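Compute the structure for the input listed below.
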Amino acid sequence: MKNAGGSLEGAVIAVAGAAGPAGRATLLRLAEAGAIVVGSDADPERLASAVDAARYAHGGATVTGDTVDLLDLAATREWADKTEKEFGRIDGLVHLVGGWRGSSSFAATELADWDVLERLLIRTVQSTSLAFHAGLQRSDRGRYLLISAAGASNPTAGNAAYASAKAAAEAWTLALADDFRKAGGDEGPRAAAAILVVKALVHDAMRAERPKSKFAGFTDVAELAESIAGVWDRPAEEVNGQRLWLTPRP
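I've put the predicted structure just below:
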């Protein structure tokens, strides 16, 4: 079992958006590394399936799931408080909530797409960062990890709403990182907020549906999960406020 008894043994890590392919891979990898993993998602059935898969793959691992409305700050705070109270600490929040809306051209952009993406990609980041902020500061290895897209730094005409929402989420996360930096003073930050940047994600079901596609530059969800787990192996000062690129920079 890779990294069993390693740097994540006993760490308590929350995963927002845990029911999708990236979430499932992340639950599996963190459980394999010995972490106590607490997933959340808006879809209770898919969440239960993801939690069960991680729990059964790694016998003895503590993997739980909560259906949480991350658009509701009070509900998100309740989830954070419950997690810390139950397990005694909170060492990480991995933010995997995603969504995509695009158009054929800039002029064809629908502002309704922005309304959807603002909630999915920005509001959920605001909720989780505010709710888990204090708990991560109390940890000696707190990490807040946002998964973002290269398009935030290099937007295309048909992705105006998506790229703008991702860029706003990144800015919010970097503000959290600055707070961690200031709280650490001369000794450096105890906690860290970082952004893992991909071009796009790919998983086995996508390959099965499109066997002729090469998915050039895409990051496999298992590789993403490995990179997420690896952030805890690096000092907070080294990763805080950083964009960690898993794809070539544009």
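
switch to C-alpha atoms for all contacts and neighbour counts from now on
Noted.

doesn't V15 make contact with G23?
Yes. Between G23 and V15 there is a contact at 7.2 Å, judged by C-alpha atoms under 8 Å.

who's more crowded, those two?
Neighbours of G23 and V15, each counted by other C-alpha atoms under 10 Å, are more numerous for G23; the result is 28 against 24.

contact partners of the helix or strand where A169 lies?
Taking DSSP states H and E as the definition, A169 sits inside helix 160-184. Under the criterion C-alpha atoms under 8 Å, 6 or more residues apart in numbering, residues 100-102, 106, 109, 111, 113-114, 117-118, 121-122, 125-126, 129, 137, 146, 148-149, 151-156, 188-195, 240-242 lie in contact with helix 160-184.

Before we compare anything, build this one as well:
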Amino acid sequence: MSDRTDEASLEATMGNGTLDGAVVAVAGAGGPAGRAALLRLAEAGATVVGSDNDPQRLAEAVDAARSAHGGATVTGETVDLLDPAAARDWAGRIEKDHGRVDGLVHLVGGWRGSASFTATDLADWDLLEKLLVRTVQHTSLAFHEALQRSDRGRYVLISAAGATRPTAGNAAYSAAKAAAEAWTLALADHFRKAGGEQGPTSAAAILVVKALVHDAMRAERPNAKFAGFTDVKDLAEAVAGVWQKPAAEVNGNRLWLTEKP
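Modelled structure (predicted):
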């Protein structure tokens, strides 16, 4: 991140227990970004409940977060977020077990691209619509009531700059990301209206990256510059930082972690 104010804000969130007592769910917790988010949210004091469709990588991510932060409450559950009933059941279990839900961080991802616009395979859209749109629909509909009941509820979507300026070879991916953003902004409008004259107490926000990078990628490509990419650790800091700002300040906003196109 290049903005000095944003850097200072992120540094201020480190290790200060800003999420003490909060309960935060992380969808797509088994990937590199999910692992970083579990670690950072646990460090901030939250009880973290992760989900993933791969039980092995989810268990590894949960174990890593627990090991890094002794005493942290980090659990995981294999959930099929393409099943709306499974998403609702997951949200209900979290609130029943912990008494509240203060956040849902949506990290379910996937990418398909082509060499050119005319080479686009519409089978890519079929896949990405499920991964990037349907899962957002299901988690937002499943969690929005619990988030509204929280005094600091946050729905955080991770999106891509390509949703704003699509490239020819990323038509399906960019269209799916744009649809997910629109859906999240509709949730933000719901929170705005529910808040009335006092303003929203819960928020839906979008963190926008060009692409993500992590240590394994750098090890595989030591000469690559990954220009404009956001490290998953920096993304996790930004996720935690969403709770540092008032709901009205982040609700319905795209928070850019890369240069705007």
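
returning to what we had before: joint contacts of G23 and V15 of the first structure?
L96.

Show the buried residues in the contacts of helix 160-184 of the first structure.
101-102, 109, 113-114, 117-118, 121-122, 125-126, 129, 137, 146, 148-149, 151-152, 155, 188-195, 240-242 (16 or more other C-alpha atoms under 10 Å).

Identify those among those residues that sit within strands.
Within these, residues falling in strands by DSSP state E are L146, S148, A149, A192, A193, A194, I195.

Helices along the first structure, start to end?
21-32, 44-57, 73-87, 111-117, 124-138, 160-184, 204-209, 221-230, 236-239 (DSSP state H).

Distance to L93 of the first structure added to those, as TSV?
Shown next, in TSV, are the helices of the first structure (distance: least, C-alpha to C-alpha, whole Å):
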stretch	distance to L93 of the first structure
helix 21-32	12
helix 44-57	16
helix 73-87	10
helix 111-117	20
helix 124-138	7
helix 160-184	12
helix 204-209	25
helix 221-230	11
helix 236-239	14
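
of all these, which lies closest to V38 of the first structure?
helix 73-87 (7.5 Å; C-alpha to C-alpha).

Find me the equivalent region of the closest one in the second structure.
Per TM-score structural alignment, the counterpart of helix 73-87 of the first structure in the second structure is residues 84-98.

Now the helix holding A169 of the first structure: buried residues?
Here helix 160-184 of the first structure shows 160-170, 172-174, 176-181 as buried, counting by 16+ other C-alpha under 10 Å.

repeat for stretch 82-96 of the first structure
Quick answer for stretch 82-96 of the first structure (16+ other C-alpha under 10 Å): T83, E84, R89, I90, D91, G92, L93, V94, H95, L96.

now stretch 36-44 of the first structure
Applying 16+ other C-alpha under 10 Å to stretch 36-44 of the first structure flags I36, V37, V38, G39, S40, D41, A42, D43 as buried.

now it: how far from the chain's centre is it?
12 Å (C-alpha atoms, centre = their mean, to the nearest Å).

residues in the second structure aligned with it?
Using TM-score structural alignment, stretch 36-44 of the first structure pairs with 47-55 in the second structure.
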